[in-house]
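Enquirer: coordinates only, sequence not included:
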């Protein structure tokens, strides 16, 4: 990962940030800063991967795929968890 000092906010990215902000907000009046929303999203991604790793040997592969696959993380066969992003 390269470090950048700016973040280009495309329309799609702004929509994702708005949707994520609604999830992170305490209530309809809360407007969390972007840094809090990004921290929450990154933490969720890391924890989702860890959770997927933890359960993939406890349940049948199809059950794990049905419950845990997303557009970012997914179970491929029985041996690997892959990042589908980018």
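Expert: Everything's here; your move. Please read these numbers as outputs of a predicted model, since none were measured by experiment.

Enquirer: use CA for all of it now, contacts and neighbours both
Expert: Will do.

Enquirer: how about the strands of this protein, start to end?
Expert: Assigned by DSSP state E, the chain shows strands spanning 73-76, 80-83.

Enquirer: In TSV: these, plus mean neighbour count.
Expert: Formatted as TSV, the strands of the chain follow (neighbours: other Cα atoms under 10 Å):
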stretch	mean neighbour count
strand 73-76	19
strand 80-83	14
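
Enquirer: second one coming, line it up with the first:
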């Protein structure tokens, strides 16, 4: 079960195995940056990719064309839609 971050001091801590830390330190040195900056920058990039993938809908070409066609040529409203529209309060 994940825990929500409740501390607002801007600090995070986590444990890594010595061999993992050595890899991170080597990569940070290659990039000529500090370990914290290296880990933070790469973690943020990974987080942005995860969020983008979760929030973006990718359609096939066929589905994209179908959506465009429906936008240009919407189907006639059915009885349920007409009833729902009729039940709406009037606009002010």
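Expert: Now that the structure is in, tell me what you want to look at. As the structure is a computational prediction, the values presented were derived from the model and not from experiment.

Enquirer: Any idea what the TM-score is?
Expert: The TM-score (TM-score structural alignment, normalised by the length of the first structure) is 0.39; 53 aligned residues with a Cα RMSD of 3.4 Å.

Enquirer: can you redo the strands of the first structure as JSON lines with distance to residue 43 of the first structure?
Expert: Shown next, in JSON lines, are the strands of the first structure (distance: least, Cα to Cα, whole Å):
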{"stretch": "strand 73-76", "distance to residue 43 of the first structure": "14"}
{"stretch": "strand 80-83", "distance to residue 43 of the first structure": "15"}
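
Enquirer: closest one to residue 42 of the first structure among those?
Expert: Among those, the nearest to residue 42 of the first structure by Cα to Cα is strand 73-76 (12.7 Å).

Enquirer: Between the strands of the first structure, which one is closest to residue 62 of the first structure.
Expert: strand 73-76 (9.0 Å).

Enquirer: packing partners for that closest one?
Expert: On a contact count with 3 or more Cα pairs under 8 Å, 6 or more residues apart in numbering; DSSP states H and E, strand 73-76 of the first structure meets helix 61-68, strand 80-83.

Enquirer: quick one on the thing from earlier: of all the strands of the first structure, which one is nearest residue 20 of the first structure?
Expert: Among the strands of the first structure, strand 73-76 comes nearest to residue 20 of the first structure, with 17.4 Å by Cα to Cα.
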